[in-house]
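Participant: Sequence first, then the predicted structure, then my questions.
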Amino acid sequence: MFGSAPAWLWAAFIAIVVLALFVDFAVLKKQGSHAVSVPEAIRWSIVWVALSLAFNVFLWWAYVQESGSAVAHTKALEFLTGYLVEKSLAVDNIFVFLMIFTYFSVPAAFQKRVLMIGIILAMVLRAIMILIGGWLIAEFHWILYVFGAFLVITGIKMWTANDEEGDLESNPALKMLRRFMTVSPHYDGEKFFTLHNGAKVATPLLLVCTLVGITDVIFAVDSIPAIFAITSDPFIVLTSNIFAILGLRAMFFLLAAMAAKFHLLNYGLAVVLVFIGTKMLVVYWGIKIPALVSLAVVVGVLAVTMVWSVKTAPKIGGSKTVQD
């Protein structure tokens, strides 16, 4: 259930994530509420990607010590491929987050804290889902084929739904939350609760934080089966997922400022999902696609889609700050 990693490597991973979150919270507290500029988003994106790649090198070294270079090469390649897949699929989350922030008119100064809280909630819930998924696959191997079929169907639906407008008002999660929460009509700074007509009620900020967490878990239903197609090792699945999520906040502010330039990216993500789902299904006939081929396909499809998106992007203004 806990994969091939020794206990000390699990402990090192947990320590690195806790330290990274501590530093992130300390920086957030020091900076206070503020709108995140594009240069700041770029700097933090570089930091998180560098941390993830450094962990991959550390992971490779750890497996060399424990199991030899052949296993180390395989695990490091699986981590890198899984990280890129999860990072790519996170783009879909970002556009939904952007829709949520726009719908609830979340002030730009509050968006950073909302994402931080939502990401921590998502990390905890994803860890639980991954460990359960690893146990299910170990006990019922046929569930991999169910995951594969699900990803192929999801990819086809993503491709065909690209031209449809998102409708947050009909979102079932939002409808459910409104049944259980009385929400004030106005924000009260960064507070989650406030007094309205003499009663203590939730602020829109609490509703937005909850929606962000729920949305990420819903998207995990797609992304977690996708990475199980790359590796069935729960340690690699969990670490690549968590490191992809750690940089999600910086990635949000970066892509939110350039959303129009990547208007074709969902088509690339749809192709990636269909490819990964197919990879899981063909194992039934004894066909195993190597991790290096998977990595090349994922990088190639996303690179082509992003370049084509930039070439055909509509003209947008050169705003330096992400606005609400």
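Facilitator: Perfect, I can see it now. Numbers count the residues shown, from 1 in each chain.
Participant: rest of the way, CA atoms for contacts and neighbours
Facilitator: OK.
Participant: Looking at this protein, which residue reaches furthest from the middle?
Facilitator: In the chain, the residue that sits farthest from the middle, by Cα atoms, centre = their mean, is G198; the gap is 39.4 Å.
Participant: And the strands in the stretch 51-200 of the chain, which stretches?
Facilitator: Using DSSP state E, counting those that start in this stretch, the strands of the stretch 51-200 of the chain run over residues 193-196, 199-202.
Participant: Just put these in CSV and tack on distance to I117.
Facilitator: What follows is the strands of the stretch 51-200 of the chain, written out as CSV (distance: least, Cα to Cα, whole Å):
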stretch, distance to I117
strand 193-196, 15
strand 199-202, 16
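Participant: try this one side by side with the last:
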Amino acid sequence: MLDIDGLTWTLTIGLVLALLAIDLVLAAVRPHRVGFGEAVAWSVGYILVAVAFGVWLTLAHGGDFGTQYFAGYIVEKSLSVDNLFVFVIIMSTFAVPEEHQHKVLTFGIIAALIMRGIFIALGATLLSLFSFMFLLFGLLLIYTGVQLFRHRDEDPDVENNAIVRTARRVLPLSAEYDGGKLFTIADGKRVGTPLVVVLIAIGGIDLLFALDSIPAVFGITDEPYLVFAANAFALLGLRALYFLVKGLLDRLVYLSAGLAVILGFIGVKLILHWAHVDIDTRVPEISTPFSLGVIIGILLVVTVASLVKTRRDPDTKAHPGSLRAQDRPD
């Protein structure tokens, strides 16, 4: 078991909050279109921070925990790329001005961290109290993987999302943006701008992704500290990664299929762990190093296959996939 004292927890959370504060200050003080060079610098910086943390963890607590962290980080990073697909759709659907996308993404990251923090605490508590939760988490991931694979060529219908529809019906909203403001004055009344709906849509998507990603990373490690760190460091680089790969996302045509396979694989891993603990210790378990190899292998195959496909057929476009079928017009 990983022994993490209160000071280490405090310093880790403090580092995450400090990096978030930098993002918030930049978004509020200097709204601008993020260029390729800036996005590369921030992306590399966040990856180096995550790697440095993993190196420290390995040296301080051993290679096994270091491997668990890196495996969890890679899983969360790959799932966050799929999250980016949906962010792109939201930005496009609501025509968010480029200079304010930075602010929206920062909010999305903060919301995701809060929601995942809640789910991490809840998940860790349930797993410590009820070992059959490993079975339930495993079945949930397999179901999610099957649904994602079935609807891998679809885009989520943001406009018809229940949360977005409710917001439009309940809140007084203007039709136009007013810079980066959430609220403005229209016809003498204080109303929300479309940015309010965008933030609500981002928050709703974050909730859905948290429901998938937390069981997935618990399939790699049941250490709450590692689960939090893997999620936090993967999400912190999401804003920069968005601007870096926004133009390349359309080329990852097999990403959703690959993520579906990864979710299914981790689901099987969780079920085998449950069976090993609760039924018979002779039931084999899947080791973390093997899991790390499988995950990296799947991502490499998916990336290469996607690039080959789009090179042969440039008109092919990627989709983030959907967890439910969309109604299609006749």
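Facilitator: It's in. The model shown is predicted, which means the values in this text are computed figures rather than measured ones.
Participant: what's the TM-score for these two chains?
Facilitator: Superposed pair, TM-score by TM-score structural alignment, normalised by the length of the first structure: 0.90. Supporting alignment: 306 aligned residues with a Cα RMSD of 1.7 Å.
Participant: could you redo the strands of the stretch 51-200 of the first structure as JSON lines and give each row distance to A127 of the first structure and mean neighbour count?
Facilitator: Shown next, in JSON lines, are the strands of the stretch 51-200 of the first structure (distance: least, Cα to Cα, whole Å; neighbours: other Cα atoms under 10 Å):
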{"stretch": "strand 193-196", "distance to A127 of the first structure": "28", "mean neighbour count": "16"}
{"stretch": "strand 199-202", "distance to A127 of the first structure": "28", "mean neighbour count": "16"}
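Participant: I142 of the second structure and G72 of the second structure: what is the separation?
Facilitator: Using Cα to Cα, to the nearest Å, I142 of the second structure is found at 18 Å from G72 of the second structure.
Participant: Over to L259 of the second structure?
Facilitator: Taking Cα to Cα, one finds L259 of the second structure at 14 Å from G72 of the second structure.
Participant: more neighbours, those two?
Facilitator: Set side by side, L259 of the second structure and G72 give different neighbour counts by other Cα atoms under 10 Å, the larger being at G72 (31 against 24).
Participant: got the contact list for the more buried one?
Facilitator: G72 of the second structure sits next to 217, 220-221, 226-227, 230-231 when contact means Cα atoms under 8 Å, 6 or more residues apart in numbering.
Participant: just those residues now: which is nearest I286 of the second structure?
Facilitator: Of all the contacts of G72 of the second structure, I220 has the smallest distance to I286 of the second structure: 9.7 Å, by Cα to Cα.
Participant: sorry, back to before: how about CSV for the contacts of G72 of the second structure, with secondary structure added?
Facilitator: CSV is the format used below for these (DSSP: H, G, I helix; E, B strand; the rest coil):
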residue, secondary structure
V217, helix
I220, coil
T221, coil
L226, helix
V227, helix
A230, helix
N231, helix
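Participant: which position in the second structure aligns with G247 of the first structure?
Facilitator: Correspondence of G247 of the first structure to the second structure, assessed by TM-score structural alignment: G237.
Participant: Please read the previous query as pertaining to C209 of the first structure.
Facilitator: Matched to the second structure by TM-score structural alignment, C209 of the first structure sits across from L199.
Participant: mind checking the SS state of that match?
Facilitator: helix.
Participant: Would you mind measuring from the nearest residue to it once chain neighbours are set aside to S213 of the second structure?
Facilitator: Closest residue to L199 of the second structure apart from its sequence neighbours, by Cα to Cα, 6 or more residues apart in numbering: V104 at 6.6 Å. Using Cα to Cα, one gets 21 Å for the distance from V104 of the second structure to S213 of the second structure.
Participant: Against the second structure, what's the mean shift for the helix or strand that contains A250 of the first structure, could you check?
Facilitator: Taking DSSP states H and E as the criterion, A250 of the first structure maps to helix 248-256. With mean Cα distance after the TM-score superposition for the first structure, helix 248-256 of the first structure departs from the second structure by a mean of 1.4 Å once superposed.
Participant: okay, and whichever helix or strand comes after that helix goes to which residues in the second structure?
Facilitator: Of the helices and strands lying after helix 248-256 of the first structure in sequence (DSSP H and E), the nearest is helix 265-282. The alignment of helix 265-282 of the first structure onto the second structure (TM-score structural alignment) spans residues 255-272.
Participant: Then stretch 173-187 of the first structure?
Facilitator: For stretch 173-187 of the first structure, the aligned range in the second structure is residues 163-177, judged by TM-score structural alignment.
Participant: if I averaged out where everything in the first structure sits, which residue would be nearest that spot?
Facilitator: A90 (3.7 Å).
Participant: which residues does the counterpart of it in the second structure contact?
Facilitator: Under the alignment by TM-score structural alignment, A90 of the first structure pairs with S80 in the second structure. Neighbouring residues of S80 of the second structure by Cα under 8 Å, 6+ apart: 234-235, 238.
Participant: Give me the buried positions along the lengthiest helix in the first structure.
Facilitator: Ranked by number of residues, the top helix in the first structure under DSSP state H is helix 69-103. By 16 or more other Cα atoms under 10 Å, the buried positions in helix 69-103 of the first structure come out as 72-91, 93-98, 100-101.
Participant: Quick one: the helices in the stretch 51-200 of the second structure, in order.
Facilitator: Here the stretch 51-200 of the second structure has its helices, by DSSP state H, counting those that start in this stretch, at 63-93, 98-129, 133-150, 162-170, 194-218.
Participant: mind putting those helices in CSV, distance to V16 of the second structure included?
Facilitator: Rendered in CSV, the data for those read as follows (distance: least, Cα to Cα, whole Å):
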stretch, distance to V16 of the second structure
helix 63-93, 15
helix 98-129, 10
helix 133-150, 27
helix 162-170, 29
helix 194-218, 18
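Participant: right, and the ones you listed - which one's nearest D278 of the second structure?
Facilitator: Comparing the helices of the stretch 51-200 of the second structure by Cα to Cα, helix 133-150 comes nearest, at 10.1 Å.
Participant: Superpose on the first structure and give me the mean offset of the closest one.
Facilitator: Superposed on the first structure, helix 133-150 of the second structure shows a mean distance of 0.8 Å to its aligned residues (mean Cα distance after the TM-score superposition for the first structure).
Participant: Would you check the span in the first structure matched by that helix?
Facilitator: Using TM-score structural alignment, helix 133-150 of the second structure lines up with residues 143-160 of the first structure.
Participant: what packs against the helix or strand containing V310 of the first structure?
Facilitator: Per DSSP H and E, V310 of the first structure falls inside helix 291-311. In terms of contacts (3 or more Cα pairs under 8 Å, 6 or more residues apart in numbering; DSSP states H and E), helix 291-311 of the first structure is packed against helix 69-103, helix 265-282.
Participant: buried sites along stretch 13-30 of the second structure?
Facilitator: Applying 16+ other Cα under 10 Å to stretch 13-30 of the second structure flags 16, 20, 23-24, 27 as buried.
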